[in-house]
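Trainee: I would like the atomic coordinates for the input below:
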Amino acid sequence: MGEIFLKAFEALWQVLVAGIILGAGLPAVFALGIKALGTGRTLAADGATYTTPPTGAGRAGSTVLFAVCVAAILFGIFLVVASGFGLKIFGS
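Mentor: All right, here's what the predicted structure looks like:
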């Protein structure tokens, strides 16, 4: 009986960690990419538009951060499709 609770707790812990990483971490990485695009830019008087283009570093940083987001999404799709074909990627 104790072994069942131990396995249930282990599964719960894995779901919690994945939820925190994907539920909060990935949107935070995307938000940092958006913020990187605005680094070094000046706003117009109306506060809604920029008067200068993004800096090279901001553009490069946002590209890397957006690529991380896209890679995580594609990896998730791969896991779903692979499990549909019966492939075991993680665990037994």
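Trainee: going forward, measure contacts between C-alpha atoms and count neighbours the same way
Mentor: Noted.
Trainee: Now do the contacts for the spatially most central residue of the chain.
Mentor: By CA atoms, centre = their mean, the chain has its centre lying nearest to Leu26, at 2.2 Å. For Leu26, the contacting residues are Cys69, by CA atoms under 8 Å, 6 or more residues apart in numbering.
Trainee: What helix or strand is it located in?
Mentor: Using DSSP states H and E, Leu26 falls within helix 26-37.
Trainee: Before we compare anything, build this one as well:
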Amino acid sequence: MGEIFLKAFEALWQVLVAGIVLGAGLPAVFALGIRVLGNGRTLAADGSTYSSPPTGAGRAGSTVLFAVCVAAVLFGIFLIVAGGFGIKVFG
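Mentor: Now for the predicted structure:
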């Protein structure tokens, strides 16, 4: 009986960590990419557009952060598709 609770608790931890990482972490990485892209730019007088282009470092940093987001989404799609066909990815 205690072994069942131990396995349930272990599964709960895995779901909690995945939810925190993917539910809050991935959107935070995307938001950081947006922030890095706008770093060093100046706003126009109306406040809704930029009057200067992004810096090279801003473009490079945001590209890396956006690539991490795209890779995570593609990996998630891969896991869903692979699991749907009975392919064992882990373990």
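Trainee: TM-score for the pair, please.
Mentor: The TM-score (TM-score structural alignment, normalised by the length of the second structure) is 0.98; 91 aligned residues with a CA RMSD of 0.6 Å.
Trainee: mean shift between the helix holding Leu26 of the first structure and the second structure?
Mentor: Helix 26-37 of the first structure differs from its equivalent in the second structure by a mean of 0.4 Å after superposition (mean CA distance after the TM-score superposition for the first structure).
Trainee: what stretch of the second structure does that helix fall on?
Mentor: Helix 26-37 of the first structure corresponds to residues 26-37 in the second structure, going by TM-score structural alignment.
Trainee: quick one: the longest helix that the second structure contains aligns where in the first structure?
Mentor: Looking across the second structure with DSSP state H, the single longest helix is helix 56-84. Helix 56-84 of the second structure lines up with residues 56-84 of the first structure when matched by TM-score structural alignment.
Trainee: mean distance, that stretch to its aligned residues in the second structure?
Mentor: Stretch 56-84 of the first structure versus its aligned partner: 0.3 Å mean (mean CA distance after the TM-score superposition for the first structure).
Trainee: same check, this time on stretch 5-14 of the first structure
Mentor: Taking mean CA distance after the TM-score superposition for the first structure, the mean distance separating stretch 5-14 of the first structure from the aligned residues in the second structure is 0.2 Å.
Trainee: ok now that stretch, how far from the chain's centre?
Mentor: Computed by CA atoms, centre = their mean, to the nearest Å, the chain-centroid distance of stretch 5-14 of the first structure equals 24 Å.
Trainee: Ok, stretch 82-91 of the second structure next?
Mentor: For stretch 82-91 of the second structure, the distance to the chain centre is 22 Å (CA atoms, centre = their mean).
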